[in-house]
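S.K.: Predicted model and sequence below, questions to follow.
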Amino acid sequence: MIPSQTYYNELVNPMTYPEFKSLTEELIVQGKTTGDEQTEQKISFTKLNQQRMKRVEKQFVMQPELSELLAQKNLNWNWLILVEAWCGDGAQILPAIAAIAEQTPGIILTVLLRDENPELMNTCLTNGSKAIPKLICEDAETGERLFTWGARPTAIQQQVVQLKAENPAIAHEELVQQVQLWYAKDRSQALQQDLINLVREVLEVPSTIAEV
């Protein structure tokens, strides 16, 4: 496990989820987005993502198993999530992560922009890339990193890999559209299953206990 408190004092522009949403709304009005690249495509994605986030907020229901796991011990965790407003995966994941944190007294969520926090991002690359969203769970008292998650739910990423294998020439736009359809159908279930497995491992809770 990696002690990451070193990076915590250097975080740039840490936000709550409501603050991130307000920032996104302001940028949309200005015809901008977050991050280093202000392209028309990313600005367009940002507008789309605002609607996606609202839909996830309305539909999200925490699985009883995850809720029970998070209630088993007196947690004192910081959740740091690296994201950008233009990120389609982030729009599907961030509202669910925020809802879980809000419903769990022992978890404090901090939203961070990837491009403003390169040192932290470089500690949790995905196959060498700065894929987002990326969730970091650390012990709030010691700063010890307990787990990282991301950038996509395991079950959905498996579908992506399979689709690419079956259609090597698939256009990026078509792939993005299909991923969003999978997210809409999944309704945050794959994310929660990943978190159940990670939390169970950290808390050393056997699956038989979690399922009682």
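M.R.: Sure thing, it's come through.
S.K.: Please count neighbours and contacts with C-alpha atoms only from this point.
M.R.: Noted.
S.K.: who's in contact with the top helix by length along the chain?
M.R.: For the chain, the longest helix by residue count, based on DSSP state H, is helix 40-59. Contacts with helix 40-59, where a contact means Cα atoms under 8 Å, 6 or more residues apart in numbering, come from 24-25, 28, 31-33, 85-88, 91-92, 94-96, 99, 187.
S.K.: swap in stretch 194-202?
M.R.: Taking Cα under 8 Å, 6+ apart as the criterion, the residues outside stretch 194-202 that touch it are Glu65, Leu66, Leu69, Leu70, Leu146, Phe147, Pro153, Thr154, Pro206, Ser207, Ala210.
S.K.: need the contact list for the third one.
M.R.: When contacts are counted by Cα under 8 Å, 6+ apart, Leu69 touches Ile196, Val199, Arg200, Ala210.
S.K.: who wins for most neighbours among those residues?
M.R.: Comparing those on neighbour count, Ile196 comes out first with 20 neighbours (neighbours: other Cα atoms under 10 Å).
S.K.: host element of that residue?
M.R.: Using DSSP states H and E, the secondary-structure element containing Ile196 is helix 189-203.
S.K.: One more to weigh against that first structure:
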Amino acid sequence: MESIIQNSIANSLSYTEYRNKVSTLLKEGKSTGNEQSEALTHYSELNETRMNRLEKTIRITNEFTEKLQQLQKEYIWLVISEGWCGDAAQLLPIIHKMAELSPKIDLKIAFRDENDDLMHLFLTNGSRSIPKLIILDKNTLEVLGDFGPRPQGAKQLILDYKAEHGVVDETAKTNLQLWYLHDKGLSTQTEIMEIMAALE
């Protein structure tokens, strides 16, 4: 496991590098990942717009800002993501803003399809769901916790929709985006900070 994590960190990007890679591929009419399709490129374009907006509008609460600035231990936050993933577009700007507030957090982003071994260590109910935030001890690379692919309320919304309709369709995806819009990143901040508080 340690060598997989070491390799994934070596193969990871900073937030800015990640954003630039996704943008560059979009200019070539491509999305990140092994699979290429019009749908995935379309989702990547939507996510680009979404992330640009969230970077301007997301606010980390005063309480969490203070707690992040007071962290004692050093961490790597390693996120598994892809440019076409709607949940990643919602969560990455929040995770980035949180990491920026603390000199003790080093944020790295690894593409799922380029880091298959890492993804297999962090499956959600057997599936390769992303984004996944893996919290590591910076010095030992020990896995201390993980979060994702969605905050609890968003997970529940999709589970309920699937139970009622049997599928996750465009309506479900629209409902999910509305949930994120109303939540304003608070659930994500709260759930990640609960993990961090337990570690400190």
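M.R.: Perfect, I can see it now. Quantities reported herein were computed from a predicted structural model and do not represent experimental measurements.
S.K.: Widest-spaced pair of the contacts of stretch 194-202 of structure 1?
M.R.: The most widely separated members of those are Pro153 and Pro206, with 21.7 Å between them, by Cα to Cα.
S.K.: Please say which of those two ends up with more neighbours.
M.R.: For Pro153 of structure 1 versus Pro206, the count of surrounding residues by other Cα under 10 Å is larger for Pro153: 20 against 11.
S.K.: that older thread, from the contacts of stretch 194-202 of structure 1, which ones fall inside strands?
M.R.: In strands, defined here by DSSP state E, the members of the contacts of stretch 194-202 of structure 1 are Leu146, Phe147.
S.K.: Using JSON lines, please lay out the contacts of stretch 194-202 of structure 1 together with distance to Asn127 of structure 1.
M.R.: As requested, those are exported to JSON lines (distance: Cα to Cα, whole Å):
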{"residue": "Glu65", "distance to Asn127 of structure 1": "30"}
{"residue": "Leu66", "distance to Asn127 of structure 1": "28"}
{"residue": "Leu69", "distance to Asn127 of structure 1": "29"}
{"residue": "Leu70", "distance to Asn127 of structure 1": "29"}
{"residue": "Leu146", "distance to Asn127 of structure 1": "20"}
{"residue": "Phe147", "distance to Asn127 of structure 1": "16"}
{"residue": "Pro153", "distance to Asn127 of structure 1": "15"}
{"residue": "Thr154", "distance to Asn127 of structure 1": "14"}
{"residue": "Pro206", "distance to Asn127 of structure 1": "29"}
{"residue": "Ser207", "distance to Asn127 of structure 1": "29"}
{"residue": "Ala210", "distance to Asn127 of structure 1": "31"}
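S.K.: and the residue mapped onto Gln103 of structure 1 from structure 2, what is it in contact with?
M.R.: When structure 2 is aligned by TM-score structural alignment, Gln103 of structure 1 is paired with Leu101. Neighbouring residues of Leu101 of structure 2 by Cα under 8 Å, 6+ apart: Thr65, Leu68, Gln69.
S.K.: Write a PyMOL command that selects only the buried members of those residues.
M.R.: Selection command for PyMOL covering only the buried members of those, criterion 16 or more other Cα atoms under 10 Å:
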select buried, resi 65+68+69
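S.K.: List the members of the contacts of Leu101 of structure 2 that persist in structure 1.
M.R.: Among the contacts of Leu101 of structure 2, not one has aligned partners that also touch in structure 1 (both residues aligned by TM-score structural alignment, their matches' Cα atoms under 8 Å).
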